[in-house]
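Peer 1: okay, structure incoming, though there's no sequence with it:
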């Protein structure tokens, strides 16, 4: 398994209020598509409750090969306790929670292999030759996660009129 470093560790966003869930879902997915990430929906679970409302649990994984040596990877969990349709065709969501983790994966093609001496050489390479580039990649992983959460915040804020 290639070396993976957790850069964004469990950043969260919570919301309760009005929402258009179809547009919300579409805008979140389009965010990753527009950035060129491969998108995988590992889990999409919906349960209908006795009162007709739904609870939703989504698990997404996105990743993008940035260079021949570096990949950005994100895991996103989206949970909704209650999503109800109101009389005026709007939706009300209770306890929408989004959690994002972001990882920087290096040497995903195993240029250095997995023998102990080669792992030592990879460590030297990353520390002395590739250090400034890795710092830039770490900043970018955090920046993309923040952009995603800002999109979510802006979208939900548009319903608080």
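Peer 2: Sure thing, it's come through. All values derive from a computational prediction rather than experimental measurement.
Peer 1: C-alpha from now on. contacts and neighbour counts both.
Peer 2: Will do.
Peer 1: and the residue of the chain positioned farthest from its centre, helix, strand or coil?
Peer 2: In the chain, residue 117 marks the outermost C-alpha relative to the chain mean, sitting 34.1 Å out by CA atoms, centre = their mean. In the three-state summary, residue 117 is assigned as helix, counting by DSSP: H, G, I helix; E, B strand; the rest coil.
Peer 1: so what's it up against?
Peer 2: Contacts for residue 117 were tallied using CA atoms under 8 Å, 6 or more residues apart in numbering; there are none.
Peer 1: and it, how far from residue 123?
Peer 2: Distance from residue 117 to residue 123, counting by CA to CA, to the nearest Å: 10 Å.
Peer 1: next, the buried residues of stretch 148-159.
Peer 2: For stretch 148-159, the neighbour count (16 or more other CA atoms under 10 Å) marks 149, 151-152, 155-156 as buried.
Peer 1: what's the answer for stretch 54-70, then?
Peer 2: 54-65, 70.
Peer 1: do stretch 123-139 as well
Peer 2: The neighbour-count check on stretch 123-139 (16+ other CA under 10 Å) flags 134, 137-138 as buried.
Peer 1: output the residues you listed as TSV; include the columns secondary structure and distance to residue 44.
Peer 2: Putting the buried residues of stretch 123-139 into TSV (DSSP: H, G, I helix; E, B strand; the rest coil; distance: CA to CA, whole Å) gives the following:
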residue	secondary structure	distance to residue 44
134	helix	34
137	helix	30
138	helix	29
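Peer 1: second structure follows, compare the two:
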């Protein structure tokens, strides 16, 4: 049976302003793949309101380190009151989106995700390793923390690219 260790719980940031929705989703997928993760969209929910669209998107990113250990990052995006705006940048007109974004990242270290250590002999070895020497998967904990913080900071930096652009409502 797989064991899950929560390494980072609820690393959160908020952003209010302009961004390109499609480009942001592409950027999220690209940044995870650059760090060696395979990413999939676990959940997507859209609500249309008079004030704008609300999105909830959950991404699941995984990186296998060994046959027994993998790193998992869950990114939850909550986008509220998204509206389309027209922006003039260097005398060129671009269509961007304006919304409030809340991003939450959770990082998990999962060991024995294929169930190979469930036999009695392996169970004894796993208990000995866990309590006698070191926590299984501890060597990848620093990498997971570093990856999660780097992805969070890069996403913040991407969103702040549009911070100083003047918007005109569409």
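Peer 2: Looks like it came in fine. Bear in mind that the values here come from a model prediction, so they are computed numbers and not experimental data.
Peer 1: TM-score for the pair, please.
Peer 2: The TM-score (TM-score structural alignment, normalised by the length of the first structure) is 0.86; 157 aligned residues with a CA RMSD of 2.1 Å.
Peer 1: of the buried residues of stretch 148-159 of the first structure, closest to residue 87 of the first structure?
Peer 2: Ranking those by separation from residue 87 of the first structure, with CA to CA as the measure, puts residue 156 on top at 19.8 Å.
Peer 1: doesn't residue 135 of the first structure fall inside a helix?
Peer 2: Yes. According to three-state DSSP, the state of residue 135 of the first structure is that of a helix.
Peer 1: so what corresponds to it in the second structure?
Peer 2: The equivalent of residue 135 of the first structure in the second structure is residue 138 (alignment by TM-score structural alignment).
Peer 1: do you know how far its match is from residue 7 of the second structure?
Peer 2: Using CA to CA, we find residue 138 of the second structure at a distance of 10 Å from residue 7 of the second structure.
Peer 1: go on, residue 76 of the second structure?
Peer 2: When distance is defined by CA to CA, residue 76 of the second structure is 16 Å away from residue 7 of the second structure.
Peer 1: wait, residue 82 of the first structure touches residue 93, no?
Peer 2: Yes. Shown here, residue 82 of the first structure and residue 93 form a contact pair, counting by CA atoms under 8 Å, at 5.7 Å.
Peer 1: where along the first structure do the helices fall?
Peer 2: Under the criterion DSSP state H, the first structure carries helices at the ranges 21-34, 116-124, 131-157.
Peer 1: can you redo those as a markdown table with distance to residue 45 of the first structure?
Peer 2: Converted to a markdown table, these look like this (distance: least, CA to CA, whole Å):
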| stretch | distance to residue 45 of the first structure |
| --- | --- |
| helix 21-34 | 14 |
| helix 116-124 | 40 |
| helix 131-157 | 20 |
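Peer 1: do you know which of the ones you listed lies nearest residue 3 of the first structure?
Peer 2: Closest of the helices of the first structure to residue 3 of the first structure is helix 116-124, at 9.9 Å (criterion: CA to CA).
Peer 1: tell me the angle the closest one makes with helix 131-157.
Peer 2: On the basis of axes from the mean of the first three to the mean of the last three CA atoms, to 10 degrees, helix 116-124 of the first structure is oriented at 70 degrees to helix 131-157.
Peer 1: for the one residue sitting closest to the centre of the second structure, which non-adjacent residue is closest in space?
Peer 2: Relative to the mean C-alpha position of the second structure, the nearest C-alpha, by CA atoms, centre = their mean, is the one of residue 75, at 2.8 Å. Excluding the flanking residues, the one nearest residue 75 of the second structure by CA to CA, 6 or more residues apart in numbering is residue 105, at 4.6 Å.
Peer 1: what's the neighbour count on the corresponding residue of the first structure for the one you found?
Peer 2: In the first structure, the residue paired with residue 105 of the second structure according to TM-score structural alignment is residue 100. The criterion is other CA atoms under 10 Å. On that basis, residue 100 of the first structure has 21 neighbouring residues.
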